[in-house]
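Novice: coordinates only, sequence not included:
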């Protein structure tokens, strides 16, 4: 039945809205903090001395160096200021819950602990949920755990404490994506009490550590200050001993100290940091604090738990074997552009290749969508790769689906029934071994021929040795009365 409206309102007042409150510095504060730099302190002292001596041209030059340094740092850090905001974008705006014994669509920020949330393939999880009912439910948790493969969910209780999120199969986590199936769960965490919320809290509470290059610059500045002041004192004492006027020696000493200050050093260092940061930005690595560019350059070892942590979790079809031929597919990610080739030579798409791509396109529950940032997939990444490969061949027309056998780990295949022009068509995709067991023939350029299972499995083994994920495709034409 779910919560009543009055109980949900009371819990909302108790636990607060289901949202991430991100503390961030305003542009003015971020700009002013750029002046908090030991090298700039020396330059600002030089500005005051130049003003005192009446050397306005030198003063303007030093001010220009200071402003250029501050502006470069402000712009570069502003590009990475949205790191926490990116976590907020993972939250879905609306979700479906049971309240007052009715199915309702509410704003995600209004979900509270105890709400019963309904999940379907394509939904983004609105809060941390304890599942109590599932049907072939899988979730893409790459954004949270780095797992590139969707995780099958169940309702079995957790038997061990302190398990990582990826091992808690009876839970769905805020911001993750349901790739297939259906399920229901009770909200057990909202806002900062979710796993995503804990990550946001860790990012806010991270202790500030002084980068090695900043420590070296600070030591160098101390050396410059001590050297300039020491030479100034020596110069003043010698001039006084030699009989020069004290007032004259004060001006001469101040002028010498200003001349010894390396005005261009700050701009040179910041420019070097900015160039390094821009090179990394071209590789999609944003540097929030410019000195971090040098710190990363000093890194000798980077430890990572798995490949999915460092990749974009986008699957791409790169090779196809059908009709006794091997095809390579160009293009990466979900951009539906690329060509089919054999060796290095582009080829025309034959009937066997078209049927293979069509099977992957129709026996599929994913959707290719175009967003502001580019193309994206709603659904399972592997199914998304099949959609994109078909789109590269111009296959974008859907056929009415009459029925479906969803994928289950026990049977290792998925099947869909579609209405054709002269009859209905069954499309199947699954493990190569499982699909081959259902087949008696194969489609080639010469037409339908007896199935050569051994040759197909041998080629599949070769692809598997190249670390490729494999899927088999098949189809069968049936009468219109077949359902």
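Specialist: Noted; the coordinates are in hand. The shown structure was predicted, so the numbers you read here are calculated from the model rather than taken from an experiment. Residues are numbered from 1 along each chain as shown.
Novice: going by C-alpha atoms from here, please, whenever you check contacts or count neighbours.
Specialist: Noted.
Novice: and the gap between residue 441 and residue 354?
Specialist: 17 Å (C-alpha to C-alpha, to the nearest Å).
Novice: repeat that for residue 182.
Specialist: From residue 182 to residue 354 the distance is 32 Å (C-alpha to C-alpha).
Novice: and residue 332, by the same measure?
Specialist: Distance of residue 332 to residue 354, computed by C-alpha to C-alpha: 20 Å.
Novice: against that first model, consider the following:
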């Protein structure tokens, strides 16, 4: 699209982004590059201007999902939503009117202490989760005014031109205008574990399931390989993941097994106590042994004495102890009764990658036409040796691999073709890119003590159909 035409649009003093209906929004896969640029008032070569991006950010807000937060007062009041608490509250009121103020105060303190324990725990868990969310905020490369800038994903706006590389988190819903062997992991949205190969061409279909929109990428997904360029079409709550979150938040919270059991216990006690009190009162009237005021006091005393006033507090203390123990194992418990639910689990069905395994790969063996070698070390740490597997016992010495010409070329080629980047964060090596590439980069570092120096002329990213990648370098 002509750059001057775009500049004239952006230069209007009273510029307002046009309203986009859901039907139009959902068919961006049908539009050509020129139509996309016109619709979102952007330039497919130079991106938005900083001035226009600031206007859009001010108007539409930051690119982050909003969460429905309850006020602290409501969170505190929720701690009293328990049938046993209701019984204890009734007991506190009755003992007060019986002028047994000490009992009334003790019961009241138990009720308040129980609420404070639950409230404090939930607040601490909420604060910890908020800090984790801050740590997980991604950064992306965005083209503005023709310059490639790295910025906080929260500052990306509709119409921005975002550059995607292997390992990037997709910051918003985007329509691709360029895709170079781009593969995106969309399992969080579609449930399909295999990466999806993306294209840049417009699609003709008017209705397409999310998983078949091959020229679209969505917030919360991740680039597994290749590269691409896309125009942001939705941010924040308007994204696909934002709409999913909104629907999830409307689902009513189900009580945990512990909450159901305590509610059942409270209801059963209430019925038993009330029935017993009525029966004793009727029997007392029939026997006519005591005066009416004395009989009422006796019945109320029985009711108060039957109340398990220590149960809520002791339950909260035990759950809090379990929560503290789990915190030491790096588990954050947001909802106190959930501790008991986890303790009642017999079988856990979990995904393997990243859960039972670390999603890391390590080269353990190298075979050349003439020799065989064992590689020591774990993960992406470059500490490790290359040991000869032949008759020589060199397990305690670092093998001079440059003696083997085949080995030398193998390692150089591995270092020149990998796209992985390793960086040391939080006392461990973190990978940007594919685990296979990460293992080759680590091997190169083990054998040379440095990162690969690649002077790329051209490249072909890995293609699952041909099962190889290639790179032309100035070597």
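Specialist: On my side now, so go ahead. What you see is a predicted model, and the numbers here were worked out from it, not measured in a lab.
Novice: what comes up buried for stretch 359-376 of the first structure?
Specialist: 359, 360, 361, 362, 363, 364, 365, 366, 367, 368, 376 (16 or more other C-alpha atoms under 10 Å).
Novice: quick one, strands of the stretch 101-250 of the second structure?
Specialist: 139-144, 147-152, 161-165, 173-185, 196-197, 216-217, 222-234 (DSSP state E, counting those that start in this stretch).
Novice: wait, which of the ones you listed is closest to residue 460 of the second structure?
Specialist: strand 173-185 (8.0 Å; C-alpha to C-alpha).
Novice: with residue 76 of the first structure as the reference, measure out to the residue mapped onto residue 335 of the second structure from the first structure.
Specialist: Aligned counterpart of residue 335 of the second structure in the first structure: residue 289 (TM-score structural alignment). Taking C-alpha to C-alpha as the measure, residue 289 of the first structure falls 8 Å from residue 76 of the first structure.
Novice: can you tell me, leaving aside adjacent residues, what's nearest to residue 168 of the first structure?
Specialist: Excluding the flanking residues, the one nearest residue 168 of the first structure by C-alpha to C-alpha, 6 or more residues apart in numbering is residue 158, at 6.7 Å.
Novice: go on, residue 273 of the first structure?
Specialist: Going by C-alpha to C-alpha, 6+ apart, residue 273 of the first structure has residue 290 as its nearest residue, at 5.6 Å.
Novice: which SS class is the one you found?
Specialist: The three-state assignment at residue 290 of the first structure reads coil, by DSSP: H, G, I helix; E, B strand; the rest coil.
Novice: was I right about it contacting residue 271?
Specialist: No: taking contacts as C-alpha atoms under 8 Å, residue 290 of the first structure lies outside contact range of residue 271: 9.6 Å.
Novice: which one's more surrounded, the two?
Specialist: Between residue 290 of the first structure and residue 271, counted using other C-alpha atoms under 10 Å, residue 290 has the larger neighbour count: 24 against 17.
Novice: now for the more buried one: which residues touch it?
Specialist: 73, 76, 77, 270, 273, 274, 277 (C-alpha atoms under 8 Å, 6 or more residues apart in numbering).
Novice: how much space separates it from residue 279 of the first structure?
Specialist: From residue 290 of the first structure to residue 279 of the first structure the distance is 12 Å (C-alpha to C-alpha).
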